[in-house]
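In: quick check, what structure comes out for this input:
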Amino acid sequence: MKFSLSWLTYYLDTQADLDTILKTLNAIGLEVEGVENPAEKLSGFKVAKVLTAAPHPQADKLQVLTVDQGDGNPLQVVCGAPNARAGLVGVFGVEGAVVPANGMVLRKAAIRGVESNGMMCSTRELELGDDHDGIIELPADAPVGAAFADYAKLDDPVIDISVTPNRQDCMGVMGIARDLAAAGLGVFKPVDVPAIAGDYPCPVEIRTDDPAGCPAFYGRVIRGVKNGPSPEWMQARLKAIGQRPISALVDCTNYLMFACGRPAHAYDLAKLSGPVVARRALEGERMTALNGKDYALTPDMTVIADDAGVHDIAGIMGGEHSGCADGTTDVLLEIAYFTPEHIARTGQALQLTSDARTRFERGVDPAFLDDALNLLTDLILQTCGGSASEVVRAGEPPVARRNFSYDPAQTLKIAGVDLAADAQHAILEKLGFEVSADWAIAVPTWRRDIDGAADIVEEVVRIHGLGNVPSTPLPRAPGVAKPTATPDQLTERRARRAAAARGLSEAINWSFISEKEAASVGGGDWTLANPISEDLKVMRPSLLPGLLSAARRNMDRGAASVRLFEIGRRYFRAEDGSSIEKLTLGIVMAGEKSPRGWQTGKARSFDAFDAKAEALALLGAAGAPVANLQMFGEAGGNYHPGQSGTLRLGPKTVLAEYGVLHPALTKAFDLGGTVVVAQLFLDAIPAKRRTGFMRAPYAPPALQAITRDFAFLVPEALEADALVRAVKGADKKSIVDARLFDLFTGAGVEPGMKSLAVEITLQPGEKSFTEEELAGISAAVVKAAEKLGGVLRG
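Out: Next up is the predicted model:
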């Protein structure tokens, strides 16, 4: 919600400076997101007068001007505006000024051989409008040499606050002023509502046939209006908050919405036919809205229609056909109350947002219909003239006030704030609550969010100042605290700490990715109907797209080596249509693993074995039985053929996949060189069995272990992991470890075969191995290899 400081002080009589206002807004829960002063970007622009204008000697469409900027030293300026002429008073940008529209810094320059100092400016260049046909023309009596921002009264800071969904009353400047006054920052000045009885009966029948979606529909006609530009003061306030002035009639409705938080609509009476009715849409009805888009309506949506058809998606957006134009002379004003939940469902179904929807779905003040209609009528009569009819009131708004009994001691009990009863009474009354002597409280109609004593405590504490709430530790229960983390949380915690300890940097990405990114990893099961943006539309089926995008951003900024990890969830659809979330740890490594060294003079890139090493280490840290893992080749289409693998418990339970990223994906994410990735499926790690509270005592072996080496010729297609596992299982009692230490192909090895060398570690028990025992173990190892097609090399 944006508003200018001058607009705020129209409803708030205060002497507070800007910094105090900003601090108070934050203190009472209206978080300030930004402040912008239009005068700051116009600091280098002055009111100036053109003294002479002559044709440019080298260009037909340019003129050479002599410009008086008020310092007694006229400057020569080259200008191409068709309205530039002697005697014109306009806006001049001095040397060094920055043009707001394009960021260009004005310098002394030669244009077609003629020196030019500064620039005469158009409204578009100063971001004050869309006009770019000529330079700004100011009144002849404008003070030459004065700062343009001061002359145009643009020194008016614009404040942008974040309004939480429960604070619908602060979706208008008047509600914000009321809160600040309650916080002691001045006196609230509510708007004066004129009583406009009407000069004649309303000539249009108005009714509501949908009391569930539109409980109340008020309207009146104004005849004889003259539409045109709205007053400068109104345009200035709307422009300050980013609203483009359209016409007096439209601007009046927008002004009411931003000033009082009350959306309204004006129809061109000449474009209506028959009664104007709030009703449900008919099957197959369509409407072209003011944004130029066509919408298919359904019978659960409330619309405003006449005999000719639908003119308005109720509470969200008006129709293109019946909108007010320059030639409009008679208008029908609409002030209605729409059920918030109904507006929210319609807006979500149509994926249509608007300022009106934002307010109606939060809940506008149901008691503000008559006053709002009179305020809007008064604005139009003052701006456009005309004669107003009597008001037609169809339906009844839900104006019943809620009442609660309240004990001032609850602020201390619930919030820990000891505030005197009279101070609480004053705060509540300033906020619009009615407080009786026995503390029976009537909630104002504009506070839909107040639903009990706890909410009243929140209001008191909020205005008293959230920073004034003391920090009070919770009472500690006696004894040893019970663990609160779940096994999954402990697994995630161990994995995160281990990844960081291994030099990986944690990335935190959205759980949503674009459709293009999802398609690159096989597509996602869940597509959002109402996404934040088109780039965040699909619930991610993989962590890789987010990590690869993060890697690209880092490398674009000059990072020579990128090592990232992320712990998050992937999202899938079950056969019964329910959602499945899988906890996953993703890794991406790109660039240089190590810089150029003196040995080779070359940098070393990451490879598939680096990804495998990280996967094994982090699986071990997460509690997976690493010693029992089996390695299977080819992790899928996201990986480079022949340079990937999976780690499994048995053939079906996949705990991790790793390898070199497929070149197509590397190109899709605009990454250069070799990129290696891994995904660890933490949800697939089997839970540990509880065997008791005591660990077995550590008993180191009494005798030293010994090693033996074996080299086997095996089929080229045989995976090394299969041979190592077979060798290790040849004598489970004596062989405690086995590892591959050499791979050889070439001279001496026949085609289709390869040589694999394995080192086994033997651990004797109570006595050393005899020669016969060692020979038996060796024979068992050779026999295990032979079952896989291996032959002991001579």
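In: alpha carbons only for contacts and neighbour counts from here, please
Out: Will do.
In: contacts only, for A551.
Out: 562, 564, 588, 590 (Cα atoms under 8 Å, 6 or more residues apart in numbering).
In: which two in the residues you listed are spaced the farthest apart?
Out: Longest distance between any two of those is 9.0 Å, between L564 and A590; criterion Cα to Cα.
In: for the comparison step, fold the sequence that follows:
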Amino acid sequence: MKLSLSWIKDFVNIPEDMDMKQLAYDLTMDTVEVEDVEYLADHFDHMVVGVIEDIEPHPNADKLRVCKVDIGDGEIKDIVCGGINLEKGMRVAVSCPGAIVRWHGEGEPVEIKKSKLRGVASYGMICASDEIGLGDLFPASQEAEILDLSAFDVPAGTTLADALDLNDVLLEIDNKSMTNRPDLWGHYGIAREIAALYNLPLAEIKPFETDVQSDFNVEIADPDRCPRYIGVEMSGVNVKEAPYQMQSRIWKVGMRPINALVDITNYVMLATGNPTHAFDADNISDHIVVRHAAENEKLLLLNDKELSLCTDDLVITDSEGPVALAGVMGGAKDSILPKTERVILEVANFEAAGIRRTALRYDNRTEASSRYEKAIDPERCDQALALSMQYFKELYPELKVTGYCDKYVKKLKRAEIDVNLVWLEKRLGKHLTNDEIQGKLEKLGFDVQINGEDMHVIAPTWRSTGDISIKDDVMEEVARMYGYDNFEPTSFTTTFDSAINQKDQDLVRNMKEFLAIRCGMQEIYTYPWVNDVYLNAIMQTTEGMLRLSTPPAPDLSYLRASLLPNICEAVAKNERYFNDFSIFEEAQVFHDANYTSPYDKSELLPEQRRHIAGAFASSVKDVKELFQEAKGVLEYMPRYTHQAAFEFRKEEKPVWADNVVWLNIYRGDEKIGDMGLLAKKASMDCGIKNLSVMLFELDVLKLKPLISRTNKFTHLAAYPENEYDISMLFDSNAVWSDMHEAILGKKKASEFLKKADFVDEYRGKQIPQGKKSVTIRLTIGSNEKTLTSQEIENVANQVMKKLQKKMGAELRTQ
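Out: Down below sits the predicted model:
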């Protein structure tokens, strides 16, 4: 939001020597964030008002003329110009060398320099309004029309900023910093804050009074949605231009002046923060009714957008139907027409949440709805009405008020808060006297009563629509008015205990580091919603999933209950660039489990868990390699991340998996995840054409980190260790775990045996039917000496004898 400093000065007398940077800093520290201080006159540097003394034809161009222009420096300048409305004696805007303009209002800004146009020297440029950024303030009626400033009675050479009252300072406010401060959405609200900050008097807006008696009436059907509605019927008006000062102020803060009737409503909204609207009274049949729309009731808005309304929408109607969408935009039926002579002024207050829903529903946020949805107080209608009637009477001296109705059906209750002064001092960390506290709050409009250590505070109406509701809000008001910069830093005493060991969090971090660093996988991040294509391919059902009421796109309406659909989408997108890669993601998943909120037992919440999932995709590896890679990663994960080991079983096939290549992952008797090959149909439905994809997914909350580390430090071997391979024949159904137990079980084959590792297995022509050859690598060594070759042979023989005795193994001879 932009604010004009000269406009603010209508309400508070800011000292002329006030440093604008200091003002912006103080407002930022105490009230709202000032993003920028813009000196408007800087945009019109090297621009002056010139008077055309004579006009001559250009010798070399039919559409150009040579103007003799007085720019106030005592010398008549030749300026070549192609404007179609040039006249002798006309006051024009002249951009002298050094000025920055946009040619014909388009393209990048350029600097004006002395130049020749078709062989004739030209000093500067006579400008159209859009070439110097004034197109909205002085709209051209036709192409190549020069800005005519003849209505401004200023001498030649007057700077353009002085002539057009553009020596103003604009404060640009970050809207997000005042979302909870509806009182600040206008110049008067900011002026009130400045008055409180610098202890300056604030101008009072005197209320409008009338004794008009008429049958003009307003009916409010829903007081909760419309607490107050003021209607004023007036005659003796017409459509004309508003005074230049009103137009320029509207333009300065980013809106476009239209005509006096419309400009008054916008001007009052920008001044007070309370929107107003003018109806053409001759287009209103009977009296005004504020009610809910009927289902599918039609309304054509001022922007020519036709709406099919619903019963949640609030509308302004006459006896024939809706004439405006309450708090958002007027209807085409009631618009101000070129021949309007009677108006009905609306000054109203509407419920914030309802206006927000309606504006969002029709994607039609306006300056009015942006203010109403912040929760404006209904008492502000008095200020908006008073200013509106002041300007109407000034612009239309013949105006007559023919009807007046103020329906205030739901009075605003001012917020009342009790604050203990001992608590306040403890929270502030500083002692302030009762007079200081009371003075600072009263500057902001609060009523304060102090009795001993207790303080009773009544918030002003403009702070009672949700902004001030608890004692902490009062503390914030005292602190910011005292000045956050004025609080001296103090040391505090604390006791540092031992670091908290958050093993659950460490486990998640360790798993991500294991997958990324040790396994070379790429971590990805996806949105929490799921594309319907991948949802149908992987999940094949939406049962138990959460549906978004306002999805980002029609095919993104469900929140993920598994990470695999988004993992597969990432695989499909990366297939264009890579033929062998692996990815993983750790994130939340959502289930419609209706958990009870710990804060409100009547509120049901979805279940939110954390999963970790990944994909191994390749067109250069066969399925066996991919399966071994994925299973190896999962088998080694517990060891490297220090958690309870996994077990692999075949109990229940995942819906997305191949019929053969899949495993369930268990920890003890509890299933914690799945892994498997993405089925061919699911792969094609995902658009994955040439890759084999091995997927896995684990429920992170079911993983259990080990309570304490069992690793022990051991010295490196002082004497050489030897590797010795043996190949033996086993029954084809023998498993490595049994072999390992036989070699290194409770009774080791030899004290010199350090380790036994699986190397490979082989089945072929040289191997008898029903048998397989297994190669085992033995690590043999002593902590006390270097073993001889005979001692090493003896250890290997002991291992082979033990395997022969325990498992019926035979030494392979060929």
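In: could you look up the SS state of Y188 of structure 2?
Out: Under DSSP: H, G, I helix; E, B strand; the rest coil, Y188 of structure 2 falls in the helix class.
In: counterpart of it over in structure 1?
Out: Residue pairing (TM-score structural alignment): Y188 of structure 2 is matched to M174 of structure 1.
In: V401 of structure 2 now?
Out: Under the alignment (TM-score structural alignment), V401 of structure 2 pairs with A388 in structure 1.
In: same thing with E477 of structure 2?
Out: Match for E477 of structure 2 (TM-score structural alignment): E459.
In: that match - nearest residue in space that isn't next to it in sequence?
Out: L428 (7.7 Å; Cα to Cα, 6 or more residues apart in numbering).
In: map that neighbour across to structure 2 for me.
Out: Checking TM-score structural alignment: L428 of structure 1 goes with L441.
In: quick one, what contacts its match?
Out: By Cα under 8 Å, 6+ apart, the residues touching L441 of structure 2 are 447-448, 477-478.
In: ok, the residues you listed vs R812 of structure 2, which is closest?
Out: E477 (88.7 Å).
In: can I take it that that closest one is in a helix?
Out: Yes: the assignment for E477 of structure 2 is a helix, going by three-state DSSP.
In: returning to what we had before: excluding its backbone neighbours, what's nearest the match of V401 of structure 2?
Out: Among residues not flanking A388 of structure 1 along the chain, I222 sits closest, at 4.3 Å (Cα to Cα, 6+ apart).
In: also K63 of structure 2?
Out: Closest to K63 of structure 2 by Cα to Cα, 6+ apart is G82, at 5.9 Å.
In: go through the contacts of A551 of structure 1 and flag which are in strands.
Out: 562, 564, 588, 590 (DSSP state E).
In: would you map the helices across the stretch 501-650 of structure 1?
Out: 515-520, 544-556, 608-622 (DSSP state H, counting those that start in this stretch).
In: swap in the stretch 201-350 of structure 2?
Out: For the stretch 201-350 of structure 2, the helices defined by DSSP H, counting those that start in this stretch cover 244-252, 260-272.
In: for the last one, give me the average deviation versus structure 1.
Out: It stands for helix 260-272 of structure 2. With mean Cα distance after the TM-score superposition for structure 1, helix 260-272 of structure 2 departs from structure 1 by a mean of 1.5 Å once superposed.
In: quick one: the residue nearest to E459 of structure 1 is in a strand?
Out: No: looking at L428 of structure 1 with three-state DSSP, it is helix, so not inside a strand.
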